[in-house]
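Trainee: A predicted structure for the sequence below; I have some questions about it.
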Amino acid sequence: MKNPVLVLSSVLLLSAFSCKKSSDGNKSIIVEENVEKTVSNDNGKIDSTFTDAKTEKTADTQVQEITERYVGTDGTSALVTFKNSDKEHTISIRSNNKTIVLPQKEAWAKGGIYADHDIEVKSEGDNITITQGNNVIELKKARGQ
């Protein structure tokens, strides 16, 4: 008889002193997410693209991430994320459960060059070229998803 009473009193004691969770969150970080899917009619064909954009603002920094799906000439798919902040500009390419992240070395209006070690990525408009030694991989922004 004493065991159930002891257990019950312990549960009541713990629940009386348990922490309250606040749903207010961290007010100093503002996250804006925008998932956009556009469909346009070009020469009688339906063309769709997918873009996922996220902007995170704090008191002293702003980080913007744009993720788009690209397709290789062999049909493989890759997710490409452009990350821009006050401190860094990087490109992240994920395919076949592997990810490479490279810092930006050069930039212009519609593209840039990202490089680290022996890998170089050139982004121009809807095209991305990955070069590592003698290997060249061409990616194009996905259409018709």
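Mentor: Received it, and whenever you're ready, just let me know what you need. Numbers count the residues shown, from 1 in each chain.

Trainee: alpha carbons only for contacts and neighbour counts from here, please
Mentor: OK.

Trainee: leaving aside the residues next to it on the chain, what's closest to S123?
Mentor: G111 (4.8 Å; CA to CA, 6 or more residues apart in numbering).

Trainee: how deep is that neighbour tucked in, by neighbour count?
Mentor: 15 (other CA atoms under 10 Å).

Trainee: Kindly provide the distance from it to N127.
Mentor: 9 Å (CA to CA, to the nearest Å).

Trainee: the helices in this structure, which residues?
Mentor: With DSSP state H as the criterion, the chain has helices at 2-16.

Trainee: Show me where it has its strands.
Mentor: 30-42, 45-57, 62-72, 77-84, 89-95, 98-108, 111-116, 119-124, 127-132, 135-141 (DSSP state E).

Trainee: In addition, the following structure is provided for comparison:
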Amino acid sequence: MKKGLWGVVTVIALSFTGCKKSETGNKAVLQSDGTEQSMTDSGKADPNIQYETDVNGKKYVKTDFVYKATDGSLAKVVFDYKEKTMSIRSNNKTFILNKVDSKGNEAVYEKMDMKARVKGDSLILDQGNNIIELVKTKI
């Protein structure tokens, strides 16, 4: 039993010391180029759409963001540009809103009494008498 345990420990120790650290970095890490480009939405440019670039230079649309409210709470927001919806998840509750308007650099999403305005890095939720201001974080 002890010989088997020592054998396993030796193999694990050798595997840690045998790995070389690559100087080129992790190829699986995605790098953001920091630029926001527009995608046409019913004939209009939508600057709220952000693109990311992988290490191979291929661009893709970034769809999920973390927003922080003024009270410090966090919300995950996922945009589905094909379905023209956005989902907001906070406190284990998810709200899915439909895009109703897009003008200039502002997009408006609604469902029943909840309304969301997205403009740049800010998101303003309006639900009846409650107005919640959120700002995009870099988490």
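Mentor: Received it, and whenever you're ready, just let me know what you need. This is a predicted model, so every value here is computed, not measured.

Trainee: follow-up on the earlier one: possible to save the strands of structure 1 as TSV with distance to L8 of structure 1?
Mentor: Listed next are the strands of structure 1 as TSV, based on distance: least, CA to CA, whole Å:
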stretch	distance to L8 of structure 1
strand 30-42	43
strand 45-57	46
strand 62-72	50
strand 77-84	53
strand 89-95	52
strand 98-108	51
strand 111-116	61
strand 119-124	63
strand 127-132	64
strand 135-141	61
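
Trainee: Surely the residue nearest to S123 of structure 1 is in contact with V121?
Mentor: No: with contact defined as CA atoms under 8 Å, G111 of structure 1 does not count as touching V121 (10.3 Å).

Trainee: residue contacts, G72 of structure 1?
Mentor: By CA atoms under 8 Å, 6 or more residues apart in numbering, the residues touching G72 of structure 1 are 78, 137-140.

Trainee: same thing but 7 Å
Mentor: 138-140 (CA atoms under 7 Å, 6 or more residues apart in numbering).

Trainee: same check, this time on V61 of structure 2
Mentor: Residues counted as contacts of V61 of structure 2 (CA under 7 Å, 6+ apart) are 50-52.

Trainee: For those, please prepare JSON lines with the additional fields neighbour count.
Mentor: Putting those into JSON lines (neighbours: other CA atoms under 10 Å) gives the following:
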{"residue": "Q50", "neighbour count": "20"}
{"residue": "Y51", "neighbour count": "19"}
{"residue": "E52", "neighbour count": "19"}
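
Trainee: burial of R69 of structure 1, as a residue count?
Mentor: Using other CA under 10 Å, R69 of structure 1 has 21 other residues around it.

Trainee: Now do the same for it: its match in structure 2.
Mentor: Matched to structure 2 by TM-score structural alignment, R69 of structure 1 sits across from V66.

Trainee: So the closest residue in space to its match that isn't next to it in sequence versus K3 of structure 2, what's the distance?
Mentor: Of all residues not flanking V66 of structure 2 in the chain, K76 sits nearest, at 4.6 Å (CA to CA, 6+ apart). As for K76 of structure 2, its distance to K3 of structure 2 is 50 Å (criterion: CA to CA).

Trainee: Settle it for me: which of those two has more neighbours?
Mentor: K76 (15 against 8).

Trainee: Next, the contact list for the residue lying closest to F50 of structure 1 once chain neighbours are set aside, please.
Mentor: Leaving aside its chain neighbours, F50 of structure 1 sits nearest to K37 (5.0 Å; criterion: CA to CA, 6+ apart). Going by CA under 7 Å, 6+ apart, K37 of structure 1 touches 48-51.

Trainee: Kindly recompute the last result at 10 Å.
Mentor: K37 of structure 1 sits next to 48-52, 145 when contact means CA atoms under 10 Å, 6 or more residues apart in numbering.

Trainee: So V100 of structure 2 is in contact with M86, correct?
Mentor: No: using CA atoms under 10 Å, V100 of structure 2 is not in contact with M86; the gap is 11.1 Å.
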